[in-house]
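A.B. asks: take a look and give me a structure for this.
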Amino acid sequence: MLLIFAGFASVFCGVKDISAHDVSSILLMQKVSDPLVESIVQKRIIRTFFAILCGAALGISGALMQGVTRNPLADPSILGINTGASFFVVCGLAFFKISSAWQYIGLAFIGALAAVTIVFGIVFLERKVDPLTLILSGTAVSIMFSSLVTTVILVKQDSLDQFRFWQVGSLGSATSQGTMIFVPIFIAGFILAMCCAPGLNALMLGDELARNLGVNAVLINVCACIAGIILCATATALAGPIAFIGLLSTHMTKLIVGSDLRKVIPLSSLTGALFLTIADVIGRLVSDSNEISVGIITALVGAPLLVYLARRMKVQAQ
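C.D. replies: Alright, predicted model coming up:
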């Protein structure tokens, strides 16, 4: 119900004031006198669906990363997914002048996959999938790709403005083509995530007990990471690296239904979609003339939450 309400708020509210009557007429397939108003509302509808898809994808990806690493502070960036995707996209912008949604998605997926491959390569050198090693390796790889992104931008100054807009994280570039491409990718990622949920539940009990239950830890972790990569890389490619949605939605979901990933994954998709849609609406309403990118809003909310959760975990450990 909250998500439906947020979706209508996203359609009715924006930087440009449009009467509720005109918006309702367009939603009811009725013509309005001003073609510009009609195009703005149609753009808002596409943007709303796009926000729901991105938020849902990031919410599921966050739940998967927390399940794989068994770290409640994990989100898609923990394995370098965002920075790996960012590096390949900025290379595409700087050297190949990419423009289509498929080009963004393809490069982002390759970059995210490259980052995770490096991380798991480091982990497999230790001959076990250890959560602490995953976190440390992911942090190191993320820093490496961030440095490479900075290097490319310094070398190719002409691509700075285009990349800067994408890097902040925004839903303003949502298109019907990108949204339609996202739908089947989201469905595939969601199905794979749900298939991994029982195995991840078993792994939360410990590797030895999970092995006794017949769970292949390596297979489950790899499949869960692939699902997370598919979802996060697509959202990152089309909207930019939006932070903290995975962290925020997963923690809110666990407060409601507990830690069973068979429930957490589908509900995290709803809470992620809700939070991102609300953040987008806030970004459009706080300024009279220009909107604030949704990536800035989520960072302003998510950063204090991360500090609070870290302090809470420290207190519990003591």
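
A.B. asks: alpha carbons only for contacts and neighbour counts from here, please
C.D. replies: Fine.

A.B. asks: list the contacts of Lys254.
C.D. replies: Shown in contact with Lys254 (CA atoms under 8 Å, 6 or more residues apart in numbering): Val264.

A.B. asks: what helices or strands is the helix or strand that contains Asn201 leaning on?
C.D. replies: Per DSSP states H and E: Asn201 is located in helix 176-203. Contacts defined by 3 or more CA pairs under 8 Å, 6 or more residues apart in numbering; DSSP states H and E place helix 176-203 against helix 35-69, helix 207-212, helix 217-239, helix 261-285.

A.B. asks: switch the ones you listed over to JSON lines; also include mean neighbour count.
C.D. replies: Formatted as JSON lines, those follow (neighbours: other CA atoms under 10 Å):
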{"stretch": "helix 35-69", "mean neighbour count": "25"}
{"stretch": "helix 207-212", "mean neighbour count": "14"}
{"stretch": "helix 217-239", "mean neighbour count": "25"}
{"stretch": "helix 261-285", "mean neighbour count": "24"}
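
A.B. asks: now the other sequence, so there's something to compare against:
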Amino acid sequence: MLNKELIKVLSKIYRYENSKYDPEKKIDVYRHTDQLAPQQQEHLEASNFEPNRITKYEHNEVVNELKNIIENHNLEYMVSNLFIKAVGAGFNRGIQPIFSYYFAKNMPLHDFKPCSANVLEQNNVCRVCGIQDTVWSNDSKNLYDLYIGYCRFGGYSEILLDLKEILTFEGVIATDDEKNTFLEVLDIIEKAPRDETPSGLLKRLSKERCLPKSNNISRTWIVKCMAELGILRNSYDNDYSIMNAFVPYEQKLEWELNIHKSSLPRADVEFPISSWQGELGINRALANKIIDNASK
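C.D. replies: Modelled structure (predicted):
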């Protein structure tokens, strides 16, 4: 599905020192011809991967495309297997798609509606889904982020980019060993001390070495994804899950702001992961649903 050598080449390109900011489109573009050895340059050219594929996204078009994509009846099966492989085998590209799928599936079909001025000063963000009215993106850099496990949970045009690419994947099937590892990780999380915080959980998962081929980036985003899926419960809505009813962007933002008020000044606050604590435990039913969906 993914060319590991290509990802190594891309890691040489997508560095801060190679970037140049485009103030008109508000994106970074990357130099690459001087950063690569001849063999790496040849590999890049052979892959047909364009290092700076710049795309303009408009809210209403993105929403309509997402609603069309989820008509693919095989997609839920694919994203479930991909997420199990992310947890059970360290396949970082498998973290994002399960969020993207359920976001697209449960999001209502709607036109752009700006956020209320008292909620968010920016008037180019939709209060329903959080997707911007118009935005330019470097699709190439965004795909690289997904390859290494850096995700976009929320209203982002990258959700469309993500789902379009995984539809090109073939043979996405989690093995029994990967499913068992997935369940073993849940067992470990379930043993959390009552006062364990998300950062404490990440340290414990690292110490346990239970997530194959993981690093700080992938472990962080796997845990955040489990919170979005509702496998990790949160203190605001015990039944919250991106797999269930859609929660509007403004509601999630309000919860996030409330969490921020009770957090340390420099705390990195994100809903729903920031409102998890060990005593809340996990939702086994949702985890089992993913296993079931991966087996159909």
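
A.B. asks: TM-score of the superposed pair?
C.D. replies: In this superposition the chains share a TM-score of 0.27, using TM-score structural alignment, normalised by the length of the second structure; 134 aligned residues with a CA RMSD of 6.4 Å.

A.B. asks: picking that back up, and Val315 of the first structure, which of the helices and strands packed on helix 176-203 of the first structure is closest to it?
C.D. replies: Among these, the nearest to Val315 of the first structure by CA to CA is helix 35-69 (20.2 Å).

A.B. asks: which residues touch the helix or strand that the closest one is followed by?
C.D. replies: Going down the chain from helix 35-69 of the first structure, the next helix or strand is helix 81-91, by DSSP H and E. With contacts defined as CA under 8 Å, 6+ apart, helix 81-91 of the first structure is touched by 76-77, 104, 107-116, 142, 145-146, 148-149, 152-153, 159, 163, 167, 229, 232-233, 236-237, 240-241.

A.B. asks: rerun at 6 Å
C.D. replies: Applying CA atoms under 6 Å, 6 or more residues apart in numbering, the contact partners of helix 81-91 of the first structure are 107-108, 111-112, 115, 142, 145-146, 149, 241.

A.B. asks: now stretch 208-224 of the first structure
C.D. replies: In contact with stretch 208-224 of the first structure (CA under 6 Å, 6+ apart) are residues 68, 196, 202-203.

A.B. asks: quick check: Pro266 of the first structure vs Val183 of the first structure, distance?
C.D. replies: For Pro266 of the first structure, the distance to Val183 of the first structure equals 16 Å [CA to CA, to the nearest Å].

A.B. asks: now do Val90 of the first structure
C.D. replies: 24 Å.

A.B. asks: neighbour count winner among these two?
C.D. replies: Val90 (29 against 14; other CA atoms under 10 Å).

A.B. asks: now the more buried one: how far from Gln177 of the first structure?
C.D. replies: Going from Val90 of the first structure to Gln177 of the first structure by CA to CA gives 21 Å.

A.B. asks: and if you look at His21 of the first structure?
C.D. replies: 28 Å.

A.B. asks: one more: Gly272 of the first structure?
C.D. replies: 22 Å.

A.B. asks: circling back: filter the contacts of helix 81-91 of the first structure down to the buried ones, PyMOL style.
C.D. replies: Selection command for PyMOL covering only the buried members of the contacts of helix 81-91 of the first structure, criterion 16 or more other CA atoms under 10 Å:
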select buried, resi 107+108+111+112+115+142+145+146+149+241
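
A.B. asks: as TSV, the contacts of helix 81-91 of the first structure with distance to Val11 of the first structure would be great.
C.D. replies: Compiled in TSV, the contacts of helix 81-91 of the first structure are given as follows (distance: CA to CA, whole Å):
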residue	distance to Val11 of the first structure
Leu107	31
Ala108	29
Gly111	33
Ala112	32
Ala115	37
Ser142	36
Phe145	37
Ser146	35
Val149	35
Pro241	23
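
A.B. asks: would you agree Lys56 of the second structure falls within a strand?
C.D. replies: Yes. Assigned with DSSP: H, G, I helix; E, B strand; the rest coil, Lys56 of the second structure falls within a strand.

A.B. asks: what's the burial count for it?
C.D. replies: Lys56 of the second structure sits with 12 neighbouring residues when counted by other CA under 10 Å.

A.B. asks: so it makes contact with Trp136?
C.D. replies: Yes. Lys56 of the second structure is within contact range of Trp136, at 4.4 Å (criterion: CA atoms under 6 Å).

A.B. asks: for Asn293 of the second structure, what are its contacts?
C.D. replies: So, once contact is read as CA under 6 Å, 6+ apart, Asn293 of the second structure ends up touching Tyr77.

A.B. asks: now Leu270 of the first structure: closest residue in space, sequence neighbours ignored.
C.D. replies: Nearest in space to Leu270 of the first structure, with sequence neighbours left out and distances taken as CA to CA, 6 or more residues apart in numbering, is Ala56 at 5.9 Å.

A.B. asks: list the contacts of that neighbour.
C.D. replies: Taking CA under 6 Å, 6+ apart, one finds 269-270, 272-273 in contact with Ala56 of the first structure.

A.B. asks: one more time with 10 Å, if that's ok
C.D. replies: Contacts for Ala56 of the first structure (CA atoms under 10 Å, 6 or more residues apart in numbering) come out as 50, 62, 186, 190, 231-232, 235, 245-246, 249, 265-276.
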